[in-house]
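In: Next one to model:
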Amino acid sequence: MKTTIVGFPRIGENRELKIATEKYFRGDLTQEQLAAEGKRLRRMHWNLLKEAGISLIPSNDFSFYDTTLDTAVLLNVIPNRFSALQLSALDTYFALARGYQGEAGDVTALPMKKWFNTNYHYLTPEFEQQTEVKLVGTKVFDEYLEAKAIGIETRPVILGPYTLIKLSDFKGTTVQEHLPALISAYQEVIAKLSELGAEWLQLDEPSLVKDLTPDERQLFMSIYRELAGGTRETKLLLQTYFGDVRDIYEDLSTLPVDGIGLDFVEGKQTLQLFETFGFPQDKKLFAGVVNGKNIWRNDYSRTLNLLAKLPHDQLVLSTSCSLLHVPFSVAQESFPAEVARHFSFAKEKLSELTELAAIADPTDDIAKSALLADNYRLFDTARVTANEQLTHRLAELTAADFQRLPAFEERSRLQKSALALPLLPTTTIGSFPQTREVKAARAAFKKASLSEAEYHDFLREKIADCVAFQEDIGLDVLVHGEFERNDMVEYFGEHLSGFLFTKKAWVQSYGTRCVKPPIIWGDISRERPITVGWSAFAQHLTEKPVKGMLTGPVTILNWSFPREDISLKESTLQIALAIQEEVLDLEAHGIKIIQIDEAALREKLPLRKSDWYSEYLDWAIPAFRLVHSRVAPETQIHTHMCYSEFADILTAIDQMDADVISFEASRSNLSLLDALSAQHFQTAVGPGVYDIHSPRVPSVAELRATIQALLEKIAADKLWVNPDCGLKTRDEKETFASLKHLAQAAQEARKELVYDNIE
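Out: Presented below is the predicted three-dimensional model:
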């Protein structure tokens, strides 16, 4: 039985790609040197897969920033404002991803959005009326030949045309205007790969697992009948993931493709569809049976029961999705053996695939027996002991525990009186730049070369400087800067029971941004205050309100590797009770504004709307309400959500019953505003006025124009002014300049509002 994977992590064993790319951004590496590092990583990964025994190895799953962007650039889907910069091909690519501000011009980056239900982010391709779709790039061919040159036959991977369309913005144009050229360009890719001798091409179509209308099904089928028809040497694998394809399964069977990749992990109805409608005998079934998103070992007994129902002669064992979403290898960690044996990262999942293939071989009973024994023992014993006291607390919760009183309007009136904030209050989302100095001090403290007293003195000095800067430029609601935090989730996990932490388990979030999700190992509870001391210290430095900064329970869950032995709902409510204790402690220490970030609220939202409430929102929204339900009416509760699409879940967001919600908005061209207006959104809002994921500094005039655009859609007494997201990844120079401009723009807009009212 053959084995494969949908894709492999590209950042490298030790984040080599991140390090090299950021050196290039700083001018410390040439284009040739960056290209050489990419080539070295690709070679290492291909050889690793080959040595692990993977039969069918993918290529072109590597990217310097994002594979969706790679496909757009391959097909010349580059907006004119970027082409007009006349930069090199590589710098144009990075300008699309990060924006550009320099001698050649000043452009903002393409919008960035969540990749389906993951913490990865993709760049949104943009079609214009003048876009000439055609094959202009060579990356997919170059990397295939690169692997072939070292004796490894690969299966090139690109984003499929239907998903490319569904993820793209069409500015002043329509899909139909570009469809013939798009299909022609994909046909040219197939023809070129056939000339080069590629046996397979993988076309990723994850958009098929979402709800499909009749028109969407028709569009997909018309594309693939034309694309896949005719004579060709290269076989086509239609790869889906993140769910099942119930809306189009029967139609897929009729397509002239050679393989279909189905997700048997997240695809709730995948097996049922297979058993009800069968599977075409002329196609290979690429069965996603090893979880590509979580880090727990595969339960071989369950997987083998599944495999027994599938046609072995047509079967290729695969991962449920790309291994991009898990760390590189458990071998890099220092867990005790009894703990480590429960985990499977990307490298270990390769072994799981080859072991399952060997076990499924009916001719090799000896191998089957040896390989099964350890796996059976792993799942035969309980891994953790339940916290009975916590279980009892959860069981005693009633509807009243999830309801904050008084109602929003009465709270709003009380808060305006208590806080006495001006119109268009300004603030930041929380974190300030994590400079080398900050990182070095934290590392020294962890290595015990800096005492706790010395480290805390350092942090207090940084906080004092941060507060002074904010006061100096005139921000209205301040933050302490979060210099003590390595990560907004890991930091909280370190102060809660039930978490495990890794040293090198990095996962790419976007571009060069990598995160190290903690692992939820057992039941979660709070044993001592987490943030109270730092927030209280900052508040003592100023008469202005300082926000207490917390990460919400849903985001802590979604940005961790969750347990699989209890429900996501139960884990989230455990976290919610712990964060509730922190909220009440902050309030007791004089913190009048508390921000509970739910940046990842949408991340585990089911991809099908019919499942939104029954499987997620019915417990995720109440979990947030549980966190703040017991605070005083005068305490103002904020939350923040970043880089996602929120228009379709605004009703649920309003039900969170926060007092102020800040959103990412700048990269979506403020398109959320119309939805807020149509929804009659009650909560005060802070749509981000500039993009913190780009190094460019917005001018005062640009920010004034943005604030004016916001005021056309949002009442002045409901509008806050803030950046898109936290500032920890930015450098101090650009951060300080941007915030000064933000404060000045808001102050000018405020004066104009006051003047207009007088007139």
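In: can we go C-alpha only for contacts and neighbour counts from here?
Out: Fine.
In: Buried ones in the biggest helix by length in the chain, by neighbour count?
Out: For the chain, the helix with the greatest residue count under DSSP state H is helix 732-758. Buried residues in helix 732-758, counted by 16 or more other CA atoms under 10 Å: 734-736, 738-747, 749-750, 753.
In: compare with the first, here's sequence two:
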Amino acid sequence: MALAHVLGFPRIGAQRELKFAQESFWQGVTNEAALRETGALLRARHWKAQADAGLDFVTVGDFAWYDQVLGTLALLGAIPARFGFVPQRLTLVEYFTLARGGKQHFAMEMTKWFDTNYHYLVPEWKADTEFNGGVDWLFEEIAEAQALGYRVKVALIGPLTLLYLGKMKANDRGELDNKVETKVETKVETKVDPKLALLPNIIAGYKKLLAQLQVSGVEVVQIDEPILALELENDWVQAFPPTYAALKPAAPPLLLTTYFGEVKAHAALLRGLPVMGVHVDLVRGADQLDTIVGEWPQDKVLSLGVIDGRNLWRCDLDSVLARLKPLQAQLGDRLWVGSSCSLLHVPVDLKCEDKLDTELKSWLSFATQKLSEIVALKLALNTNGLSNCSKVADAEFIASRAALASRKISSRIHNRLVQKRLDSITEADAQRVSQFNTRIDKQQAKWNLPLFPTTTIGSFPQTQEIRISRAAYKRGDIGHLDYLDKMRNEIRLVVQKQEELGLDVLVHGEPERNDMVEYFGEQLWGYAFTANGWVQSYGSRCVKPPIIYGDVYRPEAMTVGWSQFAQTLTDKPMKGMLTGPVTMLQWSFVRDDQPRETTALQIALALRDEVRDLERAGIGMIQIDEPAFREGLPLKASEWKHYLDWAVRAFRISAAGVADETQIHTHMCYSEFNDILPWIAAMDADVITIETSRSDMKLLNGFGAFSYPNDIGPGVYDIHSPRVAQVDEMERLLRKARGVIPDRRLWVNPDCGLKTRGWPETYAALENMVTAARRLRAEVEAELKAA
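Out: Okay, the predicted model is just below:
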């Protein structure tokens, strides 16, 4: 009999209960007991949903107070020593300090979880890092689930993935140690990742943890090793057999899980590992089944991730069942069906959506509905045909067929005008009139900016008053003119404060925008929006990704009025703010009936129209943000070029329709850029701003080594922490940046937008930033005069 399970369930709650409990705790409004109570209620609710749907296990260990990687470090006792916290006595206050920083501490670095929009806290490794055990929160959760009568499967990040995702640190500021050890074997010198020197330590920590789980009566441990979907160096691949051979004697049955891509290259490795079973992703690795199944061991479970954990379209259950049914004779009860990856990446429950139209809603499946799809497949596999299935399973198959048929014939999906415009694009549409050196001279003549010009990334604090006004307008409680007046008053305030601070290039603050993708999607044809389709991005930060269901088209200008009004309030340059085509794509749930690059190109054409309208309205600087540019990379480097080529082309088409004097900016954050710098340069933005403060400007080194030709604004302070960076800290970072980037190309700005921060800390931090820039400016000008 096939079994059914999921690799994880969203932790935030259908109404973002965890988010509000976290933020209330951080603000001191509620205590730790109240926060823990909310967590326990959410866990119990989510386990009940899994059990009621008919899954064979509930998944425990997928809950985290902020991030599952940080939670694993806390469990193993491997938190950064620089914080001075005792791992075994770690409190929630200290845990959140690791993630968010504090007055005395720099927060841990944060980056994207593989190619998703989820962010994790990067482990900090030192040569003497130990894994001697930490908090017992996981064991409390196991006891909760067992007390409720559930069969428990624990989800853990695997030791090799945890080790791989971390960075070696050299000092107590968390700065990188880039040394690479070498070893010589048979006179052949090979580089060895220094992180692997920690392998004995981390194995010892996992052995202790797994032994405790065995004593706790856990039936299965799902041990996640998604790095197997990467193109791993050989030393990492070779580390798997001895690692799992060492873990097996002390462990409950282990289900090694891979996801986010195919793992065909490791088929023999996976067949030979000493584990109970292996899980593979048949959504992102649809063509790997035959390779994996071939010669599959008769003593191993094969778990197949057939329900998409990263998108929300209903599954074609008949097609999936047709693929799985032949395997049953071979595998019998060793065949498991599940989600491709954790359901962390999709909204919680479609039942919370009461404003989506009936047709569109029938096409969708959120996390709770995906449980039923998985169970329907299990029941169909375990019976002699669909006619013998339960009514619930039969209903899922009927709904799946109806959704597929409806999408094929719906007139709302295809727009002939959009298709015609796509066909008319030429390579000239992706080219600026002149090269950068010509453009930047014209732009400097127009704007006369000082050395180290200061600016921000776009958004300013979204106060409670702004949110109340926006919600009232959306409900119809206030009229359009009243709403316009409230937003314009906020823009006046933002411009006034920027003038007071002495910033050189201003923004309007984006008070009218709920989200940098949702705002634009609401004004484009082909997009739909949910009321409660929230997905966790990091910590308490939740986003509500739009749904791209059809051809994308811009019916009218989206931002011109706001930017034009803001420009009337100042003589300084006002940046128009747009979200780029790749980010609009990456941070949406994208239609699956055409290539992603086609959808990206449709968005690029819509944005191109907006850019040209902004220019005609007198806005001479336009920022087209692409924070998700690198996030879209395939996990295997051999597949990068195709993606990068069409992603660059989409950006250039959105930006290239303007005159030389119009300055195009872009912004990217929380990404490693060094390996894609040729393509970032090919985007040909006049100014790029990037996140660099948490890496202590290390991310900037690649730009210097590459001799990046255009202007750069490295972030000089971390906006994801409430801590106000001091002038000398920012000045130190700027001096490091000057060692990499020529003065005439160097801008000064925060890491990212200021939407999530409060006004007091925002004003203080920007004041310090402007002071740091002015100090360096005066110093350089004095040197030039002396020369």
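In: returning to what we had before: can you tell me what part of structure 2 the longest helix of structure 1 aligns to?
Out: Counting by TM-score structural alignment, helix 732-758 of structure 1 falls onto residues 759-785 of structure 2.
In: and that stretch, how far from structure 1 on average?
Out: Taking mean CA distance after the TM-score superposition for structure 1, the mean distance separating stretch 759-785 of structure 2 from the aligned residues in structure 1 is 0.9 Å.
In: How about stretch 480-497 of structure 2?
Out: Average distance between stretch 480-497 of structure 2 and its aligned residues in structure 1, after superposition and using mean CA distance after the TM-score superposition for structure 1, equals 0.9 Å.
In: Find me the equivalent region of that stretch in structure 1.
Out: Following TM-score structural alignment, the partner segment of stretch 480-497 of structure 2 in structure 1 covers residues 452-469.
In: now stretch 699-712 of structure 2
Out: For stretch 699-712 of structure 2, the aligned range in structure 1 is residues 672-685, judged by TM-score structural alignment.
In: Counting neighbours, which bits of the matching stretch end up buried?
Out: Neighbour counts using 16+ other CA under 10 Å place 672-673, 676, 681-685 of stretch 672-685 of structure 1 among the buried residues.
In: Would you work out how far apart the start and end of that stretch are?
Out: End-to-end distance for stretch 672-685 of structure 1, by CA to CA, to the nearest Å: 11 Å.
In: Identify the residues contacting it?
Out: Contacts of stretch 672-685 of structure 1 from elsewhere in the structure, counted by CA atoms under 8 Å, 6 or more residues apart in numbering, are 646-647, 650-651, 654, 657-663, 665, 710, 713-714, 717-720.
In: So which of those residues sit within helices?
Out: With helices identified by DSSP H, the entries of those that belong to them are 650-651, 654, 710.
In: Switch the residues you listed over to TSV; also include neighbour count and distance to A89 of structure 1.
Out: Converted to TSV, these look like this (neighbours: other CA atoms under 10 Å; distance: CA to CA, whole Å):
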residue	neighbour count	distance to A89 of structure 1
L650	17	39
T651	14	43
D654	19	44
L710	21	35
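In: Looking at those residues, which is nearest L584 of structure 1?
Out: D654 (22.3 Å; CA to CA).
In: Give me the aligned partner of that closest one over in structure 2.
Out: Aligning on TM-score structural alignment places D654 of structure 1 opposite A681 in structure 2.
In: Go ahead and report the secondary structure state at the nearest residue to that match once chain neighbours are set aside.
Out: When the adjacent residues along the chain are set aside, A681 of structure 2 lies closest to Y708, with 6.7 Å between them (CA to CA, 6 or more residues apart in numbering). Put simply, Y708 of structure 2 is coil when judged by DSSP: H, G, I helix; E, B strand; the rest coil.
In: Likewise for the one 10 residues further on?
Out: On the three-state scheme (three-state DSSP), D718 of structure 2 is labelled coil.
In: That one is in contact with L754, isn't it?
Out: No - look at D718 of structure 2 against L754 with CA atoms under 8 Å: they stay out of range, at 10.0 Å.
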